[in-house]
Each structure stands twice: as C-alpha cells, then as structure tokens.
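In: Predicted structure and sequence below. I'll ask about it afterward.
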Amino acid sequence: MLAHCREGANRNGRTYALMYDLSGLGAGRMDEVIDDWRQLRTRMKLGEDPAYLHHRGKPVVAVWGIGFNDKRAYTLDECKRLIEFLKSDGCTVMLGVPTYWREQKNDAVPDPALHDIIALADIVSPWTVGRYRSPDDAARYAEKQIKPDIAWCTEHHLDYLPVLFPGFSWRNMYGQSTNAIPRRSGEFFWRQFHEDKTAGANMLYVAMFDEVDEGTAIFKCTNDVPPPSEAPFVTFEGLPSDYYLRLTGQGTKMLRGELPVDSPLPKP
C-alpha cells in the first residue's frame, strides 16, 4: 500500500508521509515500530524519495496516539523512546495527541511527562473530531483552545497543526445517531477554516480523506442511496460529489492568504 502511495505521489505531483497510529499497540512492542522504520529506510529508501513530505528540510514521520487516557497498553516512556529514535534518524516528528493535551484533562492523561515528550517533537496535532458540534462551537473552541495551544507551542519552539472535519457519525460503528454532527451543506467545515486561520494557525490537517466509518470522508461520494437495507447512509445532501474536495482546496487558499479569511462559503 505504501508503494502505491509513493508511485501515485510521484506520478501526479503530490506528496506523502508515513504515520504510525499506535492505537491497539500492545505493551512492550515499541521496538517493532522502530524496526519497521529502519526497514523502510533500507528497503524503500523512505525519506529520500523526492515526493516524500519534508518539513524544515527533514522527512516527516507522524506518530499518532500519545497521551490519551483510554488505558492504552504502551507507556509514555515507550513513546519517548520512539520519538528520540526518529529524531536521531534525522526526522521531523509530528505527534497526534488528545484535544486537551495542554491542560491534561478530559481525553488526556494527567501526567507532566506528556509535556516533556511533546517538547521533544516538532509538530503538535490535537485530535478534535467530535469535540465540537456546530459552526459556533468551532468558533468557541478556536478561541478557548487553539489560541492558547499555539502560544504554548510558540514558547516551546513547536509547530501547531489543528484538525478540522466536515461532519461526524458513529451510526455504523456503535449504533448512535445517523448524523450526530451534521455537515450543514459544508458550512460546518468552512467555518473551521475561518476560525482556525483567525486563531493563528498556519497549517491544517483535514480529517479525513476516506474515513467513511466515522462519516468524515471528503472524497467523492454519490448521493444515490443504495438498495434498501438495514444500514442507513449519510449523503452529501445533494451537493456535487467533489464539493468537499473543492472546499478543501479553497480553504487551503484561505490558509495561504490567497483568499480573504472572511470569504463566504463557496457555491456548489
């Protein structure tokens, strides 16, 4: 699969990077992650490929799932060892952390070591999918969380990568509401670009390209409901199949300053 990503990126002028999602990793198995990166460096020359994503001159490796309070089997000490290894191998390290990593509450472990580990990395990316539910909620979140997060990162010489998402549903996974966080025809997604940029963000992470199980996908989807079945489907509300891809492109222009930050929601 990684080889397909590499080939596609090189063919189409795109970039790619590797992420290790540690969720589900057993205790004492961090060496397997380290060995995997060593093998990819040797066998695929990962990081040397011209299409591989670099940040501040170094290949980017993302490590997701550090500091969550959901009783993960691996420890913060193991995470620290992985980060130190990747840094020693000349990588830019991006960390996927809980929403409330800075305050160490709610979804984050209340352990001072978490801040020490984050300070070892280069980019901090708090996971915020499902943490707010409306455009106004997104505005409040940006004011209350993103601004002080950025201040903390600036003080510790780290880059900050906020996550934004188009909508949310856990219906197929857990039987919850079919449209728990509605997309509002793109308004919810677009408002996050505005609020995150206004709060001072200079990079953004869109969640996700193809994650249909949580209703966050932005890739092309049909609005035609499949034949009758017990499984409900959340559609794009009649919008063109590429609408969220185009919103992402326009949001990128806003982030770069090529569009005014108060630009209205683009028409379908």
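Out: Good, I have the coordinates.
In: drop to CA atoms for contacts and neighbour counts, all remaining ones
Out: OK.
In: show me where this protein has helices.
Out: 2-12, 30-43, 76-88, 113-120, 135-141, 147-155, 171-174, 187-199, 243-256 (DSSP state H).
In: Looking at those helices, which is nearest to residue 226?
Out: helix 171-174 (15.0 Å; C-alpha to C-alpha).
In: Report the buried residues of that closest one.
Out: For helix 171-174, burial by neighbour count (16 or more other C-alpha atoms under 10 Å) applies to 171-172.
In: cool, stretch 32-43 as well?
Out: Buried residues in stretch 32-43 (16+ other C-alpha under 10 Å): 37-38.
In: Measure how far that stretch is from the centre of its chain, please.
Out: 23 Å (C-alpha atoms, centre = their mean, to the nearest Å).
In: and if you look at stretch 92-107?
Out: With C-alpha atoms, centre = their mean, you get 12 Å for stretch 92-107.
In: just to revisit the earlier point, now the helices of the chain as TSV including distance to residue 237?
Out: Formatted as TSV, these follow (distance: least, C-alpha to C-alpha, whole Å):
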stretch	distance to residue 237
helix 2-12	30
helix 30-43	41
helix 76-88	41
helix 113-120	40
helix 135-141	17
helix 147-155	33
helix 171-174	17
helix 187-199	12
helix 243-256	11
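In: Against residue 166, how distant is residue 215?
Out: Distance, residue 215 to residue 166, using C-alpha to C-alpha, to the nearest Å: 8 Å.
In: oh, I was asking about residue 124
Out: 21 Å.
In: What is the neighbour count of residue 185?
Out: 18 (other C-alpha atoms under 10 Å).
In: So it is in contact with residue 236, correct?
Out: Yes. Contact criterion C-alpha atoms under 8 Å: residue 185 and residue 236 qualify, at 7.3 Å.
In: adding another structure so you can compare the two:
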Amino acid sequence: MIGGVLTWWRTGDRDSRPGFTGVYHALDMFLPWMVGRIGTIADADNLYNVAIVPDLVECTTHGIDYQPCVLPGRVGDRQRAHGDFMWRQFYKMGRAVVPSLHISMFNEYNEGNQTAKTAKTAESPAWIPTGSGLLALDKDGTCSSDYYLRLTGDGGRVLKGQIALTPTRPTPPVTGGGDKTPPTAPRLCMSSA
C-alpha cells in the first residue's frame, strides 16, 4: 500500500501528528508531500538534509519504498529561477539515489506551478502587455513553453543512469532560439450574410 504522507511523517511534528509511526511502518511505499514546503534552492538543500536523507534511512531500515516529489515552483512567487529550482531537487534526489520520483503539479495552471506545456502566450516577457501584472513563464526572460517537461525528462535520465548527475541543468531553457515575436492584437472580422 502506498501512503501519500505529510512531509514530516517521520518526526511527527509540524504538518504531521505524533503517534502514527506504526501506521507508517505498515505501508509499502511513501510519497511525502513537499509542495508548499520549499520555494527556493536553499529550501531544497535544507529539505534534503533534514528530511530526504533521514527519511531514506528510516524507509530502508523498515523495507519501505520511498518516492519523494519534485516540483517546478510557482511562477507568481518567482520560485522557478529559470529551472534551477527544479533541477536542484533532481540533483539532490540523484545524490540520495532515490529509485523513482513523483513530479508534482503537472497541470496546475490556475496556481501557476505547472510542469505541462504552457500556452505560448506567455513564453517571453515581450508577449505580455505592459502594466498588466502578468508574468512570463519564467521571470528571467525567455523559457520555452515545454521547458519543464524537458527538464523532467533530464531528471528521469539521471535516475536511470543515462546521463551524468550534475548540479547544473543539462538542458538550457531555450533551444533553437524560441519564438520571440509577440502575438498581434486580434482583428475584428465582420461578414455579411
């Protein structure tokens, strides 16, 4: 049985309740929820030290599989750092030698933290009306609409040993130059019947 558990399942504090150790140890696999727990590269590094590594030790000791999650970060909170935030998590999970990962927030478009391909209307800051308050896919400039899917693919290849584990993301945010031409305003078409 797989348990979608809270981040601090092992310690029984913060987002978890004490006294559930027996229940947790009866599970076959853990999928701890980390969304909202980290938002910066420093947070990802800290979580690796205080949760991921000790969680893996606890799970290994009790014969439980462990599948932590990786998230791209929220656009509105400017967490993505042009893919560096998500890649740091892949890097840390690769260092921890986890056998598999859960990629969270695949299509959370309404919260601006999706991994899935994003509509091309916000691929570049040039595409956003001045003063609108809207953000491009990434705060630092152009980032292709499928970049976080490609970054996820790189993470999978690292876990499978197909590419080397590196602290620097292997795929740049844009390949082939990207489309930097903003869309034109729609025209009103009128036809007579």
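Out: Sure, I can see it. Nothing here was measured: the structure is a model prediction, and the numbers come from that model.
In: neighbour-wise, which of residue 124 and residue 166 of the first structure wins?
Out: Taking neighbours as other C-alpha under 10 Å, residue 124 of the first structure and residue 166 compare with residue 166 leading, 27 against 24.
In: any idea where the strands of the second structure begin and end?
Out: With DSSP state E as the criterion, the second structure has strands at 2-5, 29-32, 65-66, 69-70, 102-103.
In: Out of those, which gets nearest to residue 117 of the second structure?
Out: Nearest to residue 117 of the second structure, of all the strands of the second structure, is strand 102-103, at 14.0 Å by C-alpha to C-alpha.
In: corresponding residues in the first structure for the closest one?
Out: Taken onto the first structure by TM-score structural alignment, strand 102-103 of the second structure occupies residues 205-206 there.
In: Run the chain-centre distance for the matching stretch.
Out: 5 Å.
In: swap in stretch 239-258 of the first structure?
Out: So, by C-alpha atoms, centre = their mean, the centroid of stretch 239-258 of the first structure is 17 Å from its chain's centroid.
In: hang on, the earlier thing: including distance to residue 164 of the second structure, could the strands of the second structure go into a markdown table?
Out: Below are the strands of the second structure laid out as a markdown table (distance: least, C-alpha to C-alpha, whole Å):
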| stretch | distance to residue 164 of the second structure |
| --- | --- |
| strand 2-5 | 30 |
| strand 29-32 | 25 |
| strand 65-66 | 22 |
| strand 69-70 | 18 |
| strand 102-103 | 20 |
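In: Nearest approach to residue 96 of the second structure belongs to which of these?
Out: Of these, nearest to residue 96 of the second structure by C-alpha to C-alpha is strand 65-66, at 11.0 Å.
In: average gap between that closest one and the first structure?
Out: Following the fit onto the first structure, the mean deviation recorded for strand 65-66 of the second structure is 0.3 Å by mean C-alpha distance after the TM-score superposition for the first structure.
In: which secondary structure elements does that strand contact?
Out: Contact analysis of strand 65-66 of the second structure by 3 or more C-alpha pairs under 8 Å, 6 or more residues apart in numbering; DSSP states H and E lists strand 29-32, helix 53-61 as its packing neighbours.
In: what comes into contact with it?
Out: 28-31, 55-56, 59, 98-100 (C-alpha atoms under 8 Å, 6 or more residues apart in numbering).
In: how does it look with 10 Å?
Out: 2-3, 27-32, 52, 55-60, 98-101 (C-alpha atoms under 10 Å, 6 or more residues apart in numbering).
In: which non-adjacent residue is nearest residue 134 of the first structure?
Out: In this structure, residue 134 of the first structure finds its nearest non-sequential neighbour in residue 188, 6.2 Å apart by C-alpha to C-alpha, 6 or more residues apart in numbering.
In: Need the counterpart of that neighbour in the second structure.
Out: Residue 188 of the first structure maps onto residue 85 in the second structure, by TM-score structural alignment.
In: Could you pull up the residues touching its match?
Out: Neighbours of residue 85 of the second structure in contact, by C-alpha under 10 Å, 6+ apart: 38-44, 70-73, 79, 169.
In: if you set the cut-off to 7 Å instead, what comes out?
Out: Residue 85 of the second structure makes contact with 40-41, 72, 79, according to C-alpha atoms under 7 Å, 6 or more residues apart in numbering.
In: Tell me which of those residues persist in the first structure.
Out: Of those, the ones still in contact in the first structure (both residues aligned by TM-score structural alignment, their matches' C-alpha atoms under 7 Å) are 40-41, 72.
In: Turn these into CSV, including distance to residue 159 of the second structure.
Out: Below are those laid out as CSV (distance: C-alpha to C-alpha, whole Å):
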residue, distance to residue 159 of the second structure
40, 22
41, 20
72, 17
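In: Just give me the neighbour total for residue 254 of the first structure.
Out: Around residue 254 of the first structure there are 18 other residues, counting by other C-alpha under 10 Å.
In: And it, what's its match in the second structure?
Out: Checking TM-score structural alignment: residue 254 of the first structure goes with residue 158.
In: measure that match to residue 88 of the second structure for me?
Out: 12 Å.
In: and if you look at residue 143 of the second structure?
Out: Taken as C-alpha to C-alpha, the span from residue 143 of the second structure to residue 88 of the second structure is 17 Å.
In: Compare those two and say which is more crowded by neighbours.
Out: Neighbours per residue (other C-alpha under 10 Å) separate residue 143 of the second structure from residue 88, with residue 143 holding more: 25 against 21.
In: Which residue is the nearest non-sequential neighbour of the counterpart of the more buried one in the first structure?
Out: Per TM-score structural alignment, the equivalent position to residue 143 of the second structure in the first structure is residue 239. Excluding the flanking residues, the one nearest residue 239 of the first structure by C-alpha to C-alpha, 6+ apart is residue 268, at 6.5 Å.
In: Nothing else from me, thank you.
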